[in-house]
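Asks: Task: produce atomic coordinates for the following.
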Amino acid sequence: MSINREELQNNPLHGLKLEDMVKELVDHYGWDILDTAMRFNCFHTNPSVASSVKYLRKSEWAREKLEAFYLSRFKRMPRPTEEEKQMPPRMRTFANGIEPKQPMELTVDSILASQAKAASAFKARKAQERRSSPSRSRR
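Replies: Here you go, the predicted structure:
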C-alpha cells in the first residue's frame, strides 16, 4: 500500500505530539477511563502526563494501542482495513473529506461491559474452533 502524503496529513495523529495527545485524552476522559480502557500502569499508579509520555515513548506497543484508541474512540475515524491493522496508527491514511467526529462518550462501566462482551465472544469462537477441529487421540 503506497502512502499518499495528502492522505497521511488527513490522519489526526499527523504532527500531533505524544504529550498533546495524552493531555487531550486526559482532559476529555480522565485517568480512570484511560486506565480501564488501556490497562497501563502509568495511567493507574500516580498518573501524570510526564510519566505517561515517558512510558509511551519507551513502549512502542503501548503507544500504538493508545494511538489506535485516540483514532477510534476520541476522533471516531473509520475502522482500519485488515491491511491497515498491520501498520502503526500514525502511518494509516484517510481519504480527503473524512473528518473526525465528536469523541465517543465512555464510562468505566461501558468499557468494562465492552471488554466482557469481547472476552465472551473470543471464548465462544475458541470453543467453536475446538468443536470443529478433528479430535485428537489421547494417550
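Asks: Every contact and neighbour count from this point should use C-alpha atoms.
Replies: Noted.
Asks: Tell me the secondary structure of Leu16, please.
Replies: With DSSP: H, G, I helix; E, B strand; the rest coil as the basis, the three-state label of Leu16 is coil.
Asks: For the comparison step, fold the sequence that follows:
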Amino acid sequence: MNPQNSQPPIKQKDPLHGVTLQAILEHLESQYSWAELANMVNIKCFSMNPSIKSSLTFLRKTPWARAKVESLYLWSLREIKRAQGLRVEVE
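Replies: Next up is the predicted model:
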C-alpha cells in the first residue's frame, strides 16, 4: 500500500449507517413493549398481532412509517446515553 493513498477512515455522519431495520426493531421491542411502541408510533403492525416479521414487511413498504421508527430508535439511543451521563452526538 502506498503511504500517500492511506487515509484515515472517514467517520460516517449518518447514525443509522450499518444498522439494519431488523436490528432497530429488535432494539425497540426489547426496550419497550409492543403496546408501548403502538402508543409511541401509531401504526397497526405494532398493535394488531405484532411481530418482527410483519413489522419488517410493513416498514420496508411504507417510507413514512419507517422514518418514524428510525426517529424513535435514534431518540431511544440518545435517552440511553443521556441516562448514562455520556455526551450525545447523534444528529
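Asks: Asp20 of structure 1 matches what in structure 2?
Replies: Using TM-score structural alignment, the partner of Asp20 of structure 1 in structure 2 is Ala23.
Asks: Tell me the spacing between its match and Leu56 of structure 2.
Replies: The gap separating Ala23 of structure 2 from Leu56 of structure 2 is 10 Å, by C-alpha to C-alpha, to the nearest Å.
Asks: Same question for Leu25 of structure 2.
Replies: Leu25 of structure 2 sits 8 Å away from Leu56 of structure 2 when distances are taken as C-alpha to C-alpha.
Asks: So between the two, which is more surrounded?
Replies: Leu25 (20 against 16; other C-alpha atoms under 10 Å).
Asks: those helices in structure 2, which residues are they?
Replies: 21-31, 34-40, 44-47, 52-61, 63-83 (DSSP state H).
Asks: from these, which stretch is densest packed?
Replies: helix 44-47 (a mean of 18; mean count of other C-alpha atoms under 10 Å).
Asks: separation between Glu24 of structure 1 and Asp32 of structure 1?
Replies: 14 Å.
Asks: in structure 1, what residues pair with stretch 50-70 of structure 2?
Replies: Counting by TM-score structural alignment, stretch 50-70 of structure 2 corresponds to residues 47-67.
Asks: tell me how far the ends of the matching stretch are from each other?
Replies: Stretch 47-67 of structure 1 has an end-to-end distance of 18 Å (C-alpha to C-alpha).
Asks: Stretch 35-45 of structure 1 now?
Replies: 9 Å.
Asks: Check the offset of it from the chain's centre.
Replies: The chain centre lies 13 Å from the centre of stretch 35-45 of structure 1; the measure is C-alpha atoms, centre = their mean, to the nearest Å.
Asks: which residues sit against stretch 46-60 of structure 1?
Replies: Residues from elsewhere that reach stretch 46-60 of structure 1 (C-alpha atoms under 8 Å, 6 or more residues apart in numbering): 18-19, 22-23, 31, 42-43, 62-63.
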